[in-house]
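*Asks:* just to be clear, the model below is a prediction. Sequence and coordinates:
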Amino acid sequence: MARRKKIYEGKAKTLYEGPEPGTIIQYFKDDATAFNAEKKAVIEGKGVLNNMLSEYFMTGLNTIGVPTHFIKRLNMREQLVRAVEIIPLEVIVRNYAAGTMAKRLGIEEGTQLPRPIVEYCLKDDKLGDPLVTEEHIAAFGWASQQDMDDILSLALRVNDFMAGVMYGVGIKLIDFKIEIGRVYDGDFQRLIVADEISPDSCRLWDIASGRKLDKDVFRRDLGSLTDAYTEVATRLGVMPKGSTPMARPKLIN
């Protein structure tokens, strides 16, 4: 079997050429990073959980008419997705104050915001993904005004879907981050949700206890990240109760 060509390797995923033009295979790693990769670890089974949870959320979005790059899950760690031109922005939707927003504005963490607030960060690890405004985005040509209108609409629709799904299983959607990609059909362009949606890219708190079920468990040394992600997957029915994610396969020379 021919070895697949690697296109890109990030902190949590590796991308390979897909079997057909316009497709990519997205591989979910067990690597965990925080504070712009200053804190690192390998957590067995994390990639499996994120793969399955991202499939769940992306499939749900596709079903309600929110377009995503997701095509299908291939196995425990890989997805087949559409190739897209990623807009160099992280789109963050906040329902409650937490993380950098709480620190930046001096708001008590967990405070419900008057309405969902959408923020944008430039995707640049070397710069620490700095917060940018729509003025910056327009001035530097990262996205047009029409793009920004479409991005805002997509982000709020994702928020409505995610918040409802999570509330139904006793989880509060504090905030989340998505990426948006461009796809082309001749001269026609449209924007779709890309990358992943998982506890790596969301803040999820148990409604009853306030217990964190997201990557803050790793950031703040609050316990087992695998247990937290498994709890989310179990509540959503992605994994049966009592099951454990498959560990990283071992290579044999």
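*Replies:* Noted; the coordinates are in hand.
*Asks:* contacts and neighbour counts: CA atoms only from here.
*Replies:* Noted.
*Asks:* give me the nearest residue to F70, chain neighbours excluded.
*Replies:* Leaving out its chain neighbours, the residue that sits closest to F70 by C-alpha to C-alpha, 6 or more residues apart in numbering is V81, at 4.6 Å.
*Asks:* tell me the SS of that neighbour?
*Replies:* What DSSP: H, G, I helix; E, B strand; the rest coil gives for V81 is strand.
*Asks:* test my guess that it contacts P67.
*Replies:* No - assessed by C-alpha atoms under 8 Å, V81 is found out of contact with P67, at 12.0 Å.
*Asks:* of these two, who's got more company?
*Replies:* Between V81 and P67, V81 has the larger neighbour count (other C-alpha atoms under 10 Å), namely 21 against 17.
*Asks:* gap between that one and K29?
*Replies:* 16 Å (C-alpha to C-alpha, to the nearest Å).
*Asks:* longest strand anywhere in this protein?
*Replies:* strand 171-185 (DSSP state E).
*Asks:* which parts of the stretch 51-200 of the chain are helices?
*Replies:* Counting by DSSP state H, counting those that start in this stretch, the stretch 51-200 of the chain has helices at residues 99-105, 134-139, 145-168.
*Asks:* then this one, side by side with the first:
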Amino acid sequence: MNRRRRIYEGKAKILYEGPEPGTLIAHFKDDATAFNNKKHEIIDGKGVLNNRISEFIFSNLNDIGIQTHFIRRLNMREQLIKECEIIPLEVIIRNVAAGSIAKRLGLEEGTQLPRSIIEFCYKKDELDDPMVSEEHITAFGWASPQEIDDIMALAIRINDYLCGMFRAVGIRLVDFKIECGRYFEGDTMRVILADEISPDSCRLWDIESNDKLDKDRFRRDMGGMLEAYQEVAKRLGIIMNSAPEHSGKGPVLVK
């Protein structure tokens, strides 16, 4: 790994130069962060789980015609992805009031929203990723009006699919965050889904009990973060129900 050229390191992933032009290798770390890295711990096995869950989701999105940067998984912690120019926006899709929207609007957490709401935040950790409007986005040149339309259309399609997918395994998709990138093929450019979709970037509640199966367990000092991620992966059919040979350290995964 040390011999590879490091392109970028973020809070949860490291990007390395890929084996072919136009590709990168995404390495999923075990770092758990919250509040723009103000809270930080290492959770052994988290990166493995997020790699596998994101692989599962991105593969399914690719299969239904939603274009993503995902090419294939390389090993337990890494995946091969298409290189793209990341648009500096976090796109938040909300189905249920939770987190910041509940505080901002005085809503009881768990309230079903009248319809799914899409919000944009400017990706800038030192500014705590402030919420921005479409006017801000176009005025500062972060994305064009057409790109905003493409991002919103992508977000709506992804939300429709994920709501059904998670509902089928007894999970309520409360909200989630995506990032998008500009992918260039010759003279053609299109907006595609990038980054990851995992319990790090989603709020996932058990439909029956409302138990949290996502990073809120870390944000709110609830404990059981790794177990919650394992439960999500298990329900999606990724983790084996039993594995006597497992040492107990980190997750056991089906190849």
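*Replies:* That came through, no problem. No experiment lies behind these values; they were computed from the predicted model shown.
*Asks:* picking that back up, any idea of the angle the longest strand of structure 1 forms with helix 145-168?
*Replies:* 140 degrees (axes from the mean of the first three to the mean of the last three C-alpha atoms, to 10 degrees).
*Asks:* what about the residue nearest to Q112 of structure 2 when sequence neighbours are not counted, neighbour count?
*Replies:* In space, and not counting its chain neighbours, Q112 of structure 2 is closest to V96: 4.5 Å by C-alpha to C-alpha, 6+ apart. As a burial measure, V96 of structure 2 scores 24 neighbours (other C-alpha under 10 Å).
*Asks:* for the one 10 residues further on, same thing?
*Replies:* When neighbours are defined as other C-alpha under 10 Å, G106 of structure 2 has 10 of them.
*Asks:* can you tell me the closest non-neighbouring residue to C202 of structure 1?
*Replies:* Of all residues not flanking C202 of structure 1 in the chain, F176 sits nearest, at 4.0 Å (C-alpha to C-alpha, 6+ apart).
*Asks:* state the distance from the one you found to V48 of structure 1.
*Replies:* Distance, F176 of structure 1 to V48 of structure 1, by C-alpha to C-alpha: 20 Å.
*Asks:* also W142 of structure 1?
*Replies:* Distance from W142 of structure 1 to V48 of structure 1, counting by C-alpha to C-alpha: 33 Å.
*Asks:* between the two, which one's more packed in?
*Replies:* For W142 of structure 1 versus V48, neighbours defined as other C-alpha under 10 Å are more numerous around V48 (23 against 15).
*Asks:* OK, contacts around that one?
*Replies:* By C-alpha atoms under 8 Å, 6 or more residues apart in numbering, the contact set of V48 of structure 1 is F28, D30, M76, R77, P245, M246, A247.
*Asks:* now swap in G170 of structure 1 and tell me
*Replies:* D206, I207, A208.
*Asks:* do that again at 6 Å, thanks
*Replies:* G170 of structure 1 is in contact with I207, counting by C-alpha atoms under 6 Å, 6 or more residues apart in numbering.
*Asks:* ok, so of the contacts of V48 of structure 1, who is nearest K103 of structure 1?
*Replies:* D30 (29.0 Å; C-alpha to C-alpha).
*Asks:* residues in contact with the closest one?
*Replies:* By C-alpha under 6 Å, 6+ apart, the neighbours of D30 of structure 1 are V42, I43, E44, K46, G47.
*Asks:* the second one: neighbour count?
*Replies:* When you say that, I think you mean I43 of structure 1. I43 of structure 1: 17 neighbours (other C-alpha under 10 Å).
*Asks:* the first one too?
*Replies:* For V42 of structure 1, the tally of surrounding residues (other C-alpha under 10 Å) stands at 13.
*Asks:* that one touches K29, doesn't it?
*Replies:* No - with contact defined as C-alpha atoms under 6 Å, V42 of structure 1 does not count as touching K29 (8.6 Å).
*Asks:* nearest residue to the middle of structure 1?
*Replies:* I197 (3.2 Å; C-alpha atoms, centre = their mean).
*Asks:* just give the nearest non-adjacent residue to it, would you?
*Replies:* Of all residues not flanking I197 of structure 1 in the chain, S54 sits nearest, at 4.9 Å (C-alpha to C-alpha, 6+ apart).
*Asks:* the closest residue in space to E119 of structure 1 that isn't next to it in sequence and E78 of structure 1, how far apart?
*Replies:* Leaving aside its chain neighbours, E119 of structure 1 sits nearest to I92 (5.1 Å; criterion: C-alpha to C-alpha, 6+ apart). Distance of I92 of structure 1 to E78 of structure 1, given as C-alpha to C-alpha: 25 Å.
*Asks:* contact partners for S100 of structure 2?
*Replies:* Per C-alpha under 6 Å, 6+ apart, neighbours of S100 of structure 2: none.
*Asks:* repeat for G22 of structure 2
*Replies:* By C-alpha under 6 Å, 6+ apart, the contact set of G22 of structure 2 is E83.
*Asks:* next: I57 of structure 2.
*Replies:* Applying C-alpha under 6 Å, 6+ apart, no residues contact I57 of structure 2.
*Asks:* what do you get for D221 of structure 2?
*Replies:* Under the criterion of C-alpha under 6 Å, 6+ apart, D221 of structure 2 has no neighbours.
*Asks:* show me what it aligns to in structure 1.
*Replies:* By TM-score structural alignment, D221 of structure 2 lines up with D221 in structure 1.
*Asks:* strands of structure 1, start to end?
*Replies:* For structure 1, strands defined by DSSP E occupy the ranges 6-9, 13-17, 23-28, 31-34, 39-42, 70-73, 78-82, 85-86, 89-96, 112-122, 131-132, 171-185, 188-194, 202-206.
*Asks:* nearest residue to the alignment partner in structure 1 of V232 of structure 2 in space, please, no chain neighbours.
*Replies:* Residue correspondence to structure 1 (TM-score structural alignment): V232 of structure 2 is matched to V232. Of all residues not flanking V232 of structure 1 in the chain, L213 sits nearest, at 6.9 Å (C-alpha to C-alpha, 6+ apart).
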